[in-house]
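> A predicted structure for the sequence below; I have some questions about it.
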Amino acid sequence: MTAAEYWDKYKPHRGEKAERRPVADRFDWTGIPGSGPGAEVLGEPKTALDLGPAEGENAAFLTRAGVEVIGVDFSPAQVRRAREFWSDVPGLEFVHAEACAFLDGDLRWWDAIYSTWGAVWFTDPDALVPRVLRRLSPGGVFAFSHREPIAGQFGAQQMGGKWLEGREKELTVYRWQYSAEQWAGVLKLHGFVDIRSEVLPHPDAGSLGTLLVRACAPR
């Protein structure tokens, strides 16, 4: 059993009718409709790489706006679903691969690399962040979001495979989460500049917000 199986079960389709695809009418960092900034965080890229796109709505939004986008996800189930959802969007490609392996094997440079509650949250930053920097164009944008961390729960946090309960072998995955200040330090250490990190409050008082981080490759 692998971590990819965990994401194969993310938002499973239930019922006999065809699954409805997301609307993709704006770029979403928070997962809360109408909340937070949009695609302007990425600047005006001509090319973009989405790490962990799942259903692919952000990638589809950017592609419709004229950006060349590739989404990379290591769940074959999510890649199949994204391809089916957006088969009518010309130029949008979804690739089945692990993020670090893709960045090692594909030597293109990107104007923007981003992740919305995706692979950046679930990959060791000491492995991923330097690879991202190597694949960004000079001045390119690296931006990502994940849930606001609970105080004191920083670094690699163990997650159980709750939707895989009852399987013969237990599955455990990890997510790497840091405070805004800690992420700024990680990115600076690896050579990023113009770093901005902030918590976007949840509209419901008492609920955790979204941590949004943006940094640039040196020119």
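It's in. Residues are numbered from 1 along each chain as shown.

> use CA for all of it now, contacts and neighbours both
OK.

> Residue 146: neighbour count?
Counted by other C-alpha atoms under 10 Å, the residues lying close to residue 146 total 26.

> same check, this time on residue 159
Per other C-alpha under 10 Å, the neighbour tally for residue 159 reads 11.

> and if you look at residue 43?
Residue 43: 11 surrounding residues under other C-alpha under 10 Å.

> So residue 78 belongs to a helix, correct?
Yes. Residue 78: assigned to a helix according to DSSP: H, G, I helix; E, B strand; the rest coil.

> Show the contacting residues for it.
Shown in contact with residue 78 (C-alpha atoms under 8 Å, 6 or more residues apart in numbering): 7, 8, 54, 55.

> Count the neighbours of residue 64 for me.
For residue 64, using other C-alpha under 10 Å, the count is 17.

> That one - nearest residue in space that isn't next to it in sequence?
residue 89 (7.2 Å; C-alpha to C-alpha, 6 or more residues apart in numbering).

> Am I right that that neighbour sits in a strand?
No. Read with three-state DSSP, residue 89 is coil and lies in no strand.

> Now for it: which residues touch it?
60, 63, 64.

> next, the one to line up against it:
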Amino acid sequence: MNWTQYPDHGPNESVLGDVAGLRVLELGSGAGGNLAHLATLGAHCVGVDVAPSREHTARERWGHLPGLEFRTAEAADYLTHSSDRYDVVYSIFGAVWFVTPAVLLPLIRARLNAGGLLAFSQLPPGAQQLASGTVAMRHDHSPKEWADLLRHHGFKDVQTDVIEPPAGRKVGTMLVRAVAQERQD
């Protein structure tokens, strides 16, 4: 499992804890390799990606694995219309980076069981411009800003880390984890 933009660099699935028997949702599942790995560890996994071609590729590669489903949908739309609940929601350079936090975070919180984990990775603030030479329309928040946003939207125990890049590379990866609080409905 790769949390960074560099293959086989950085932490592995242990970021999520023991996933055996848990319901796991990946927002921006792409070709499905990370989610397939979690399914082999005993998780029941659902991957959502906005691109139909990514779902097709994921099904071709990993469709034979039990406990693994792929869907084509925009993340906020899927979370709005699904009644499924999850123990873990994660996104690796995916929806959390692209969808407005004020829209996406409450939707994720509504689908996470109390005590469930949200984890996501993306470039650290300011690194997008360094990496590409241009500024993209992404949610480029500092670790403190992410922590404040998450707490505001019903999360606690927020951890934000910047994983240093491998030797010879300039851009690290920000990894954020937070736990869903009990809901106050």
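Received it, and whenever you're ready, just let me know what you need. Given the structure is predicted, the values throughout are model-derived calculations rather than measurements.

> So what does the residue nearest to residue 64 of the first structure match up with in the second structure?
With TM-score structural alignment as the criterion, residue 89 of the first structure lines up with residue 65 in the second structure.

> now residue 145 of the first structure
Checking TM-score structural alignment: residue 145 of the first structure goes with residue 121.

> excluding its backbone neighbours, what's nearest its match?
In this structure, residue 121 of the second structure finds its nearest non-sequential neighbour in residue 175, 4.4 Å apart by C-alpha to C-alpha, 6+ apart.

> Just the element for the one you found, please.
Assigned by DSSP states H and E, residue 175 of the second structure falls within strand 173-180.

> Next, the mean deviation of that strand compared to the first structure.
Mean deviation of strand 173-180 of the second structure relative to the first structure after superposition (mean C-alpha distance after the TM-score superposition for the first structure): 0.2 Å.

> Next, see which of the contacts of residue 78 of the first structure are matched by contacts in the second structure.
Contacts conserved in the second structure for these, counting by both residues aligned by TM-score structural alignment, their matches' C-alpha atoms under 8 Å: 54, 55.

> Counting only helices, which of the contacts of residue 78 of the first structure make the cut?
Among the contacts of residue 78 of the first structure, DSSP state H puts 7, 8 in helices.

> if we can go back for a sec, now do the strand holding residue 175 of the second structure: which range of the first structure does it align onto?
Under the alignment (TM-score structural alignment), strand 173-180 of the second structure falls on residues 210-217 in the first structure.

> Provide a list of residues in contact with residue 73 of the second structure.
48, 49, 50, 51.

> And for residue 2 of the second structure?
With contact taken as C-alpha under 8 Å, 6+ apart, residue 2 of the second structure is in contact with 8, 9, 10, 11, 12, 34.

> and with 10 Å instead?
8, 9, 10, 11, 12, 13, 33, 34, 92, 121 (C-alpha atoms under 10 Å, 6 or more residues apart in numbering).

> Which stretches in the first structure count as strands?
Taking DSSP state E as the test, the strands found in the first structure are 47-51, 68-73, 93-96, 110-116, 136-147, 155-160, 172-177, 193-200, 210-216.

> tilt between the fifth one and strand 110-116?
Computed by axes from the mean of the first three to the mean of the last three C-alpha atoms, to 10 degrees, the angle separating strand 136-147 of the first structure from strand 110-116 equals 10 degrees.

> From the contact counts, what lies against strand 136-147 of the first structure?
The contact analysis (3 or more C-alpha pairs under 10 Å, 6 or more residues apart in numbering; DSSP states H and E) places strand 136-147 of the first structure against strand 47-51, strand 110-116, helix 125-135, strand 172-177, strand 193-200, strand 210-216.

> out of those, nearest to residue 103 of the first structure?
helix 125-135 (6.2 Å; C-alpha to C-alpha).

> Neighbours of the closest residue in space to residue 165 of the second structure that isn't next to it in sequence, how many?
Among residues not flanking residue 165 of the second structure along the chain, residue 172 sits closest, at 4.4 Å (C-alpha to C-alpha, 6+ apart). Around residue 172 of the second structure there are 20 other residues, counting by other C-alpha under 10 Å.

> OK, contacts around residue 172 of the second structure?
Contacts for residue 172 of the second structure (C-alpha under 10 Å, 6+ apart) come out as 4-6, 10, 122-124, 127, 131, 162-166.

> ok, 6 Å please
Neighbouring residues of residue 172 of the second structure by C-alpha atoms under 6 Å, 6 or more residues apart in numbering: 163, 164, 165.

> Just to confirm, what residue in the first structure is aligned with the second one?
Same thing as residue 164 of the second structure. Aligning on TM-score structural alignment places residue 164 of the second structure opposite residue 201 in the first structure.

> Give the full set of residues in contact with its match.
Residue 201 of the first structure touches residue 209, counting by C-alpha under 6 Å, 6+ apart.

> quick one: contacts for the counterpart of residue 56 of the second structure in the first structure?
Residue 56 of the second structure maps onto residue 80 in the first structure, with residues paired by TM-score structural alignment. For residue 80 of the first structure, the contact set (C-alpha under 6 Å, 6+ apart) is empty.
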